[in-house]
Structures are given as structure tokens and as C-alpha cells.
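Asks: when you get a sec, could you give me coordinates for this:
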Amino acid sequence: MEWLGLQLFADLPASGRIVIDCRHEPLLVLLAYFVACAACFATLDMAERQSHSDDPTAHRQWNMLGACCLAGGIWAMHFISMLAFQAPVEVHYDVSLTILSLLIALGVAWLAMHSLERKQMRGWHFVQSAVLIGLGIILMHFVGMAAMETGARQYYQTGLLLTSAAIALLTSLAALCMARYFRNGSGTLYQAMKYGASLLMAGGIVATHFTAMSAMTLVIPADTALRLPSGDNSLQLALGIGFITLLISGASISAALADKKLQSKDHDLRRVSELLSQLDQARASLQQAAHYDALTNLVNRRGFNQVLAERLAEHQASESRLAVMFLDIDHFKRINDSLGHDAGDQLLKVIANHIKAATRSHDLVARFGGDEFCVVTSLNNRDEARHLGQRIMQRMKDPIDLGGRRMVMTTSIGISIFPDDGKTAEELLKHADLALYQSKDNGRNSLNFFNDSLKARASIALQLEEELRLALLEERGLCVHYQPIFDLRHGHVAKLEALVRWQHPQHGLLGPDRFIGIAEANGLIIDLDLWVLRHACADLAYLQRHGYGELKVTVNCSAVTLSHDELPHEVEMALFHAGLSARQLELEITENALMGDIQRTVNLLKRVRALGVALSIDDFGTGYSSLAYLKRLPLDVLKIDRTFLQDVPGSQKDREIVQAIIIMAHTLHLQVVSEGVETPEQRAFLESHGCDYLQGYLLARPLPMGELQPLLERLRQDAVLSPCCDTVLPGSPDLYAGNPGYRAGASTARRGH
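Replies: Below you'll find the model as predicted:
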């Protein structure tokens, strides 16, 4: 087959002269290989820059520069190798075909660089591109060979020709894979591998050329005169082409290196910028976390203190007023205990929104933690603070759907005014807190302003707390009084209720309503209850030794003590040290003590009941009465609260309530004790309706141990129950004038007992 004067896949002619003395100049062959290596390395660099360029214009520029490097390298290697070819004939080159071969090389190189632009390349993409590039290289080679004019015809052996084409295809495939692989990487090993890849690619290109040259045989036709070579400038021309090609490749490599450094610096700058941005975000996040509550997104205590200090400085300069309002959600703990903390968190979010909605845009609203909130507002007079507090309380009453339940929450509020109630943040917060506790003492869901009497009460409460702690530690000043409980059926004293008193050195004898609340608020109530338990057991043991072996003692147990896991052990130890049997002790619990973890309470009471200790529920009907509780609790006795007896027998409703409670208790196999019996008519009514036990001032008031034994002796001698003392309770000194006393379930004496 003849193509452009080349005899492809053809046998040698029968006539003509074969040019035998053909060889290649080694120096120029090495130059051709070196040029190819430089061009391949430059092409790999261009491919790397192309993949790292984000700018479309720069991307196209690197693409074209890579194509020029590769095309120049392939074509220069081919042309220098042809110049290295030496034969005993005159050689000239057709300019148009030479330029055409260069253009073909450019097209092949552009196709190679374009193939590398794909984001993802599958196997068939590599094969398809390699076939096109390989065929292009073969085409470029033979067009270049056609440009060589020698007067002889070029015949090509089929086997070597196909081998050359196969080498071109494999070289193209390997070049694509290596260029794709070396687009990313860094380090010494990476550079060494890229150098090796350049050598392999150049070797493949050189092998393609010289395999094709080996397939060529020059035959001078018989009718053509032999023209010997004249002047030879091949070396100068080859060196010139090599120098220009190396210059282009070197410049391209330098440009790629400079761009890589610039891009690395740009990347470093972007990284620094990102780090600075992340630091700013982290600083903002830390600022948010440090000054804002994560749950409600309100200002937290730390942020509140900072803003409050700034506002106080502003108001001091302008001599204007400012209100600090402390808010506490009433009975919030029940929500957490009954519905769980997740529901409690959802409720706090809704409450925070309610408070924000009720306040003005310039008011400061903060969450201090738990269910405590604080509001700071500027005002002209105290009424503005009152109106704002009332708006908040009214907004809080909006129904809230939570956990499938519809509930209404209330809040207690305490208010202090700057500068009337303090000039520092610490004073204002402390005084608002005192006003808040006054609101709680008044029954919650109320609003109170700070006044000087609250400060005096707080001072007394603090003093009492310190003295109570010392009294418990030294067991000095505390004592137990006992009130008899009468058995209506047998007409004698069956039990003694132990009631704690405190003989204070300045304030005289204090009833439990003066210090139980302080003990509960400051973590002393468990120690106080256990102290009463031990002393009551010891006193009963003393009475037993003096002939009162049939008596039992009842001891009150507060809600906090009822959650104490060691309570059964403490009861067992108190009985053991006193030498009493468990049947002689009865623990009284209030209904309010059952509002926590009811299952845990039931399990704890069962452990106490397993010892043989009797259990009674105190103040029945005044707390959270539930027949479900009565059914689940291991109870023996039910005590009717005195409030149901106050108007008996005059009030028909109260008579019916008391009668119903007695019937219900007996139905549940519980004995009934009625508290607060003060008149013979009340005693007669209870006796006629089957009440089991009576307790009250009609029969006996609480007495210290020294006065109890003579009373018991006199009552033992009396055959009939009769009033034994005045029904007026001498009250404890009122240390909190105008303030209701603390009410607790443990060791509490009430009027009428």
C-alpha cells in the first residue's frame, strides 16, 4: 500500500538498489531521548497544574501549554532522530509535510490533555483515548518520514510496523494513566516517581520511532541516479531544535513550579484565613456559650452580671430607677419527676418565650439555671415593676400542651428596686431573692417587693440555721415532747407522738414551725428526724422499764428523709440500741412526701414494714390524696387532719367527710386516728362513728418527758377519758412577725394536737 510515497505493508521490489549503509548518530539519539524526557516531565507538571487550577482561564492556559510541551517534545524527538539518521544518499525535507507532522503532534497532544480533564475516567475512557493518541503518534511519524526526500523509496516491513503501532498505543495508555496518577501528590518520593514516569514515557516514544525506523528499507529505483550527500548540517540543526524544545520545556516547568509555589502560598493564606474564620466562629461560640443559656437562648448568669453592671453604671449616671425581678416556676420539680427531664426542658423553652413575650424589647431576660429566671427593666416608679410582674404572671397562665397533657404553670416573683433596695448587683439580686422567698411563703403564684423586714427575717433565719446546726452537732437545746394518743375501744393511752422542740437560749422554747423549714432548706432535716427517732426510742424504752410496756411511739418522717436509702437501717439501729421490738414503733408520713418517685417510696416503705414497724399516713385529705396511693402503700394507720374536725359536729359537710374517711379506711383494713380533738362533742361524734384513736388538746397536750410520766399515771388510774388540760396552745415566740411559719411533715406540732 502506497501512502504519501511510502510503501506500507509492501514487499521489496525485484529490481532496484537497497541502501545498506544506514545508521544513527548516537549523540543525536541521546539528545532526542533527553528532549523527550524533558517534554514528558513538563507535560506531567502541566497536567498537575491543570487539575489544581480553579480559574477556567488558567485551566485552559495550562491545557494549551501542556499540549505544546508534549507536541514539541514528540515532534522534536522525531525530527532530531531523523537528523541523526545517516545514509549514503542526499537527504532533504519537505517543509509542508514537516509542518503538517508538527500540527498532527499538536492535535495528538491536545487530545491527551483534553482526556485528562475528565473528573472521572473509566477503563474504556483510557483505552479510547490511548487508541486515538497512539494512532496520532504513528500518523505524525509517517507524515514526518514522508517529508524526508532522498531519491530512494521507503519500504516498511509489516511485522515491525505493527509492533511500532502497538508500542505507540501502549505508551499512550501508560502516559494517560501516569499523568492521571501524578496530578496529586508531594514529597521526595513523589518527585522521584514522576522522574521515573517521564523516563518511561520518553522511552516509549523513542521506542515507537526507532521500531518504525527499523521497519524501513531504502530502495533506489533502477532508473534513478544515486545522489551522494553534500554538506551536512544535521548536527547544528538538531542541536538548535533540541535547545529550543528544551528551552520551552524548561520554561514550562519553571512556570509550573512558580505557580505551584504561588498556589501553595495562596492555599496557605486561604488556610490561615479559614483558621482565622474558625477561630472567630469558635470565639463567637465560646462567647455564646459563656454568656447565653444553651436551652432557652436567654442570657445566662454570667452574661446577666455583665449587662447588669453596665446598666447600673448608666442608671447611676442618669439617677434613674431600675428593677431586678427574680422569677421561680412554681412546682416545676413535679414536671421533671413525673414527665421526665426532656419534657421539663421543653417546658422551660415555652416558659422562656412567655416571659420574653410579656417583657419589652429593651428589658433584660436571663435564665440562671433550673427554673430560675431574672428580668431587669428600667422604670419611673414601682408600679411599672408591679405591672410588668403581673403581665408575666398572667402570660404564664396560658395553657401549655406538654407530653399529651394540657397544663397551666404559675410563677413566684420577687422584686428589688435600684437605688432604694441596693446600689450594687449583689445587693439587688440578694434582696430580690429574699422577696421571692416571701412570695413562696405566701402560697406561691404571687409577687412581692423587698422591704427591710425581709432582711431582718433573713438575718434571723441565717442565725437560726447556724445555731440549729450547732445544736444538732452538740445535741444541746433540742428536746422531744410527747402527745398521748388514746384508744377509744379500750379507753387508755395506746401511743405517744414524738414532737421535736428547741429550747433556744435567746428566743425560748421554739416549736417545729420555727425551724423545720430551715432544716429542710439547708440539708439538716434528715439528721434532725433521725435524732428524734433515736431519742423517742430511748425514751419509750425508759417508760417500759417503769411499767408502761404496752405503749407505742410514733415518729414523723419528712419527705426528704423518706427518700433516704439508709432509713430502714437507721430504724433498725435505733430499735436495737434502745432494746425495743419493731411493733412498738410507728412511722408517720405525710401525703406531700408521696409526690416524688412513688415507686421508690413504696419500695423503701416496704423495707421498713418488713422490719415489723407500723406505718401511718398523716394529715390525710390535705395533700395529694389518692386511693391509688393508699392501695399501693404498706400502711397500717390513717390519720384524719384536724381541719376536717374544726366545724364538727356543726358542719354537715365536714361530718360527712369525716364519716366517709373512717368508712373508707376501715374498708382498706386501716386503723383511724383523728387529730385535733378539742371538744366533747367532737369526741362523741368520732366515737359514735367508729374512730379507733383520738389525739388532741381535749385529752392531753404535748409534754416533755419529765411531765409525761405523772400524766400517764393519772390517766391509767382514770377509768373514763376526760379533758385533762386547757385547749389553748401556748405559742412559740414569733420570730417572723406577719410571716406564716414553715410547715413540714417531720416532727411538727400543730394547734389542736
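Asks: going forward, measure contacts and count neighbours with C-alpha atoms only.
Replies: Will do.
Asks: elements contacting the longest strand that the chain contains?
Replies: The strand that spans the most residues within the chain, counting by DSSP state E, is strand 492-504. Other helices and strands packing on strand 492-504, by 3 or more CA pairs under 8 Å, 6 or more residues apart in numbering; DSSP states H and E, are strand 478-487, strand 508-510, helix 525-545, strand 552-557, helix 705-717.
Asks: pick the most buried one from the ones you listed.
Replies: Comparing the helices and strands packed on strand 492-504 by mean neighbour count (mean count of other CA atoms under 10 Å), strand 552-557 comes out on top with a mean of 25.
Asks: what residues does it touch?
Replies: By CA atoms under 8 Å, 6 or more residues apart in numbering, the list of residues contacting strand 552-557 from outside reads 494-499, 529, 532-533, 536-537, 540, 583-590, 745-748.
Asks: tell me the angle of it relative to strand 492-504?
Replies: 40 degrees (axes from the mean of the first three to the mean of the last three CA atoms, to 10 degrees).
Asks: quick one: contacts of the helix or strand following strand 552-557?
Replies: Where DSSP states H and E defines the elements, the next helix or strand beyond strand 552-557 is helix 559-562. With contact meaning CA under 8 Å, 6+ apart, helix 559-562 is reached by 520, 525-526, 529, 567, 589-590, 592-594, 601, 604, 745-746.
Asks: compare with the first, here's sequence two:
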Amino acid sequence: MEWLGLQFVTELPESGQVILDCSHNPFLVMVAYLVACAASFATLDMAERVVNAEDPGSRRIWRWIGATCLAGGIWAMHFIGMLAFQTPIDIQYDLGITLFSLLIALLASWLAMQTLSEAQPSALHCLKTAFVIGLGIAGMHYVGMAAMKSSATAYYQPGLFALSVAIAIGASFAALWVARYLSEGSGVAHQLLKYSAALILGAGIISMHFTGMAALDLVLPEGGLTASGGDNGHLQLGLTVALIILLILGSAISAALADKKLQNKEEDLRRVNALLSQLDQARMSLQQAANYDALTNLINRRGFNQIFAEKLCQKAAEGGMLAVMFLDIDHFKRINDSLGHDAGDELLKVIAQHIKGSVRSHEDVVARFGGDEFCILINLRDREEARNMAQRIMLKMKEPIELAGRRMVMTTSIGISLFPEDGSTCEELLKHADLALYQSKGAGRNGLHFFSSNLKTRASFELQLEEELRHALREENGLTLYYQPIFELKTGRVTKLEALIRWQHPLHGLLTPDRFITIAENNGLIAELDNWVLRRACKDLGELSRHGCEELKIAWNCSPLNLTRDELANEIEQALRSAGVAPERLELEVTENALMGNIANTLVLLRQIRALGVSLSIDDFGTGYSSLAYLKRLPLNTLKIDRSFILDIPTATADMEIVQAIIVMAHTLHLQVVTEGVESLEQYEFLERSGCDFIQGYLLSRPVPLDELRPVLEEINQRKHSHAVNPLILARGTFAPVSLDPAPKSPAPHAGASVVRPIR
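Replies: Below is the predicted model:
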């Protein structure tokens, strides 16, 4: 078969001379391989640019550039390879056919770039395209071979011819397949992979060429061999073509690299712009978060302070009044504890709307400071305007609220300070409004109070006392214990003492617990104070034992807040061990309200204390809300009746009946009964007839310090031996209390008796 003067499947003629000594210039072969590798690398680079280009016009341009580079590289490799072909005869090349072979290469390359432009072409699509491209490259090669003009006839071996076509198709498929994985990526590893792929593809392309050349046989007729004219400048022409095509490929690669850098810079610029936009949004979000409350969308404390400072400067310059109003929702903690924090948050949203609906939206500023605390800044003309607004808010708050399937009514306590009457700075006015709010909560809640100067005086006094109390605890200076005897009716002797703390203040004299216990509870000092009393009482009990009072017990009052501490049992055990006192000689007194505050945890702690051997007493019984069902579960030893039931005996019949019922009930539960506040002989006789076990009060003695205690105990105990019928009745039948000082109408408070005051 003959095509373009080439014999493909025709057998060699029997007559004629076969040229066997054809060779190739090794240097030009290496140049051809270099051109093939450069063309492969450029093609992969152009394919990457086509895939990553965003503009359709740019993709079209890079596609044509890639097709030109591939076509030019393959054609130049073929041309240089032909120039490397050395024969003993002269060979010329037809320019038209040579250019036609270049056109075939260009069409095949354009088809290759069309497929390479796809981000992820399928394997089947790559195979189909590779078949067409391989045929095109083979066609370019054999058309180029047809351009050879010489006296010899070209014959091709069919096997090698088919192998060259297969190599062209395989190399094309390899190029398309590798390009799928090299279209995206960056870094050194990506570049090394691309270089490796270019070397392999270059080897495939040049292998196709020289396989085709190996299939070639040139036949001369007999007597047709003439002297060759040498290489006829083939080396110089080959190097020139190689240089030109390498410059073209280098320029294309440089352009692709510059475009990639430019695109990366554009992407970086877009990322920077996006980041700046995000930062701007984040700044706005942070500003919103910094100045507004996320739950209620009200201004927060920071935003409020900024507006407050501006309005304060304005009012100071122009004149006028401002009111700062603090609001606190009464018993809000019960909502969180009973219904959960989600319900509490929903309630806060509703309350915030109630407050906003009660103020003038264009003049007044409503803020949430945190928790259930709100603050309002009001422009006003007179004091009554602030009062009217506060009353309007309180009335609005009383509207029923549907929450978690319940219908509830909330109340609020309000404190108000005025500018310029109550202060000239933001800090002063806010602090004074807070003090007024504290007064409203202390007065029973659901009320409003304006700031007054005495509130500041009291707050300053309490702050000073707090600092001095810390110092007194730290230095153990000024604090002391007084002891009040507890008389056992059955034995006619003092068998117990109640330890009562006193503070010998350098300026204010001897302070009773009602002056400083609440301060200690509100400022985290109560645990340290209670522990000091415990250790001192145990130490004093050891001292009394060394002076013949081995049977005495000491009752120690424990603050309700201390019952929440798991360390209490260990502290009691350590104090007893340090003083060398038996646990049975210590009695812990707690109020019934403290017991019932958290009955489950309290019960565990009391059982731990009881397991040490320490007795337990419930103090101020009858004034709280203890349940008899829980009372029988508590590991108690003693029940102390509050003095309020004794005060009007014997004139109050109802009180007498209540006391008798309590004594019977306590004995039924196997509890001993102590009655405190006994001040008259009639009260003593009534309690003795009713079966009371112990009495305590000014009838026996006032609380006295340790160094005055033993004479008092001896005097009380000696009466048993002097008066068999009644140790407190003298021979002439008159009432004679031990203390020579007249008994005051109200008893002295003790360390465990805390004045309940609202705590914010």
C-alpha cells in the first residue's frame, strides 16, 4: 500500500539495494528529547492555567497557547529527529508537505488541549481523545517522512509501524491522565511531579518517533548509490530549530508562571478583602457584643456607662436633673432553681420588655447589668417624676406572666439616686442607687427607695467593720468568747455552757454578734469566724476540765452558711483532737431554717458530725418552718425552744400551751429540751412543772468571759445543797438571780443567731 509515496505494507523488491548503514546523530537525538520534554512540561503548565483561569477569555487564550506549544514542540522534535537521521545519500525536504505535517500536529494538539481544559475528564473520555491525538501525531510523523525527497524508496515494516502508532496513543493517554492530577496543587512536590511527568511524556513522544524511524527501510535501485554530500548543515539547522522552539516554550512557560503569580496575588487580594470584610463584621459584632446584652438586646453596663458619661457632661454644662434607677427582680433565683435557666432567660426577656414599655423610649436609657439587675437613666424635671416612673414599672411588673405552663407574678425592688443631689460622677450615682436598692430589699422587697446620706454612712461603717474584722481574725486580736450557763433541772446543776462570741472593738467597745455576723456572712468570713469560735471553745473547755469541770459540755452555734461546707466535720474533729476534748462534751447548735434549707446535703453532714460523738441541737425551735416529718429523721439530741414563747409566760395561756406541746413532742422523739430566755421565777416554775430538761437565761446569769465563769458556776451549783426544794429560791422565798446587774428586756444575741437580711 502506498500513501504519499510511502510503502507501508508492500514487500521489499527482489532487485535493488537496501541501505543498511543509516544512523542518527546522538547529539541531535538528545536535543530532540530535550525539546520533547520541554514541550510536555509546557503543555502540562498550559493545561493547569486553563483549568485554574477564571475568565473564559483567558481560558481560550491559554488553550491556544498550549496547543501551539504542544504542536510546535512535537513538530520541532520530529524535524530535529529527521535532521539527526544520517544516510549515505542526499535527502531533501518538501516545504509544503512539511508545513502540512505541522498543521496536523496543531490540530491534534488543539484536540488535546480541549480535553486538558476539563477539570476531571473520565478515563473513557481520555482514552477516546488519546486515540485521536495519537493518530494525529502519527499522521504528523509519517506526513513529515513523506516530505523526504531522495533517490531511495521508503518502505515500512508493518509491525514497527503499528507499534509506533500504539506508542503515540499511549503517550497521549498518559499525558491526559497525568494532567488530571497536575491541574491543581502547589509546592515543591507538585513541581517535581510535573518535571517527572514531562520527562516520561518526552520519552514517550520521542520513542514514537524513533520507533517509526526504525520501521523505515530505504531501497535504492541497482547502481543508484552515489556519494553523499555529508550532513549539509543538519547539525546547525537542528540546533537553530531547537533554540527557536525552546525560546518559544520558555516564553510560554514564563508567561504561565507570571499569570499564575498574578492570579495568586489576585486571590490573595480577594482573600485580604474578604478578611477585611470579615474583620469589619467581627468589629461590628464585637462592638455590638461589647455594648449590648445578647439575651435582651438592651445596652449592657459598658454601653450604659458611655452614654451615662456623655449625658452627665451635658447636664453639668447645661443644667438639669438625671435619675439613676437600679432594679432587681425579687426572688428571681427561685425561678432558675425550680424551672431551670432557660425559663429564667425567657422571663428576663419578658421583664426587659415590661421595663422598656414603661419608660419614654426617646429619652430614657434601659440597660441590663447582668443577672436580674437592670438600670435606667432618666431625664427629669423633679424628684416625683422618678418616683412616678418607678411606680409605673412596679405596676407593670405585677402583670401575670405565662412561663413554662405556669402563670406567675414577679415583683421588683428599686433604688434611685439623683444628679446633682446625690453625686456628680457616674461612679457615685451608680453606687448610691445600689445602696438605695439594698435598702429596698432590706425593707421587705417590692418597694422603692431614694438614696439618703445615712445609707452611705452605714455602708462606709460596714466596710470599715469588714476590714477590721478581717484584721481581728488574722491577728486573733479583740475577739473573745462569753459563756452563758445552761441549768439542768433534774440535777440542779449547770451541765452545759453556750459559747457566745464578742468583739472588743477599739473604738466602738464590746460588740455583740448582731453587729458583725451579717457582715461576716456577706463577705465570706463566716467560715473562718465559726472555726475560730470552735477552736477557742474547745480550748476553753480543756482549760475548765483542768480546774475540776470535767462534766461540763459546751454548745457552739454554727452559721447556716457553714452547713453547706463538706469540710465542717473534719474541722470539728481536728479542733477536738487539738484541745484533747472528748467529742461527747461538744454540742453543735443549728437553726431549724438552716437545717431545712437543703435537707438532703444537711442530713449527710449532720450524720458525719454525729458519728464523731458530737451532740446536735436545733436552736430557736418554733420560729422557722421545720417539718416534723423531717425532724424525726435528723440525728438530733436536743431541742431549744425560742425565747419568744417564754417572754409572756405566765400571762399568755396560748404560749404556755405551745411550750407544753413542744416539750411533750420532743420527749416523744427522745429529745432533751432547753428553754432559753428564762428571766423570772414564774417562768422557771412553769418549765419545771412542764418537764423541761434545761433552762437558760438571765435568771441564772448573763454571759460572762472565761475568767469570770467559775465563780458564777460555783454560786449556782451551791444552791442545790442549800435549798433542797428549789435551788433558785432563797430561804425567805424571794427570787434572787445570780447576776447583780439588772437583766435587760432583750437577750444578747449569740454567734449562731444571724439577722436575716436580703443579700444581693
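Asks: just to revisit the earlier point, which residues belonging to the longest strand of the first structure are considered buried?
Replies: 492, 493, 494, 495, 496, 497, 498, 499, 500, 501, 502, 504 (16 or more other CA atoms under 10 Å).
Asks: my guess is the last one contacts residue 511, does it?
Replies: Same thing as residue 504 of the first structure. No: contact criterion CA atoms under 8 Å: residue 504 of the first structure and residue 511 do not qualify, at 10.2 Å.
Asks: quick one: the helices in the stretch 251-400 of the second structure?
Replies: Taking DSSP state H, counting those that start in this stretch, the helices of the stretch 251-400 of the second structure run over residues 301-318, 332-339, 341-358, 383-397.
Asks: got those helices as JSON lines, with mean neighbour count and distance to residue 154 of the second structure columns?
Replies: Shown next, in JSON lines, are these (neighbours: other CA atoms under 10 Å; distance: least, CA to CA, whole Å):
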{"stretch": "helix 301-318", "mean neighbour count": "15", "distance to residue 154 of the second structure": "94"}
{"stretch": "helix 332-339", "mean neighbour count": "14", "distance to residue 154 of the second structure": "100"}
{"stretch": "helix 341-358", "mean neighbour count": "17", "distance to residue 154 of the second structure": "93"}
{"stretch": "helix 383-397", "mean neighbour count": "17", "distance to residue 154 of the second structure": "109"}
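Asks: looking at the ones you listed, which is nearest to residue 713 of the second structure?
Replies: Distance to residue 713 of the second structure, taken as CA to CA, is lowest for helix 332-339 among the helices of the stretch 251-400 of the second structure, at 48.1 Å.
Asks: now do the helices in the stretch 551-700 of the second structure.
Replies: With DSSP H, counting those that start in this stretch as the definition, the stretch 551-700 of the second structure shows helices at residue ranges 568-579, 592-597, 599-611, 628-631, 653-668, 681-690.
Asks: quick check: the gap between the aligned partner of residue 442 of the first structure in the second structure and residue 668 of the second structure.
Replies: Mapped onto the second structure by TM-score structural alignment, residue 442 of the first structure lines up with residue 443. Plainly put, residue 443 of the second structure is 40 Å away from residue 668 of the second structure if you go by CA to CA, to the nearest Å.
Asks: ok, those two, which is more surrounded?
Replies: Neighbour totals were compared for residue 443 of the second structure and residue 668, and residue 443 leads with 15 against 10 (other CA atoms under 10 Å).
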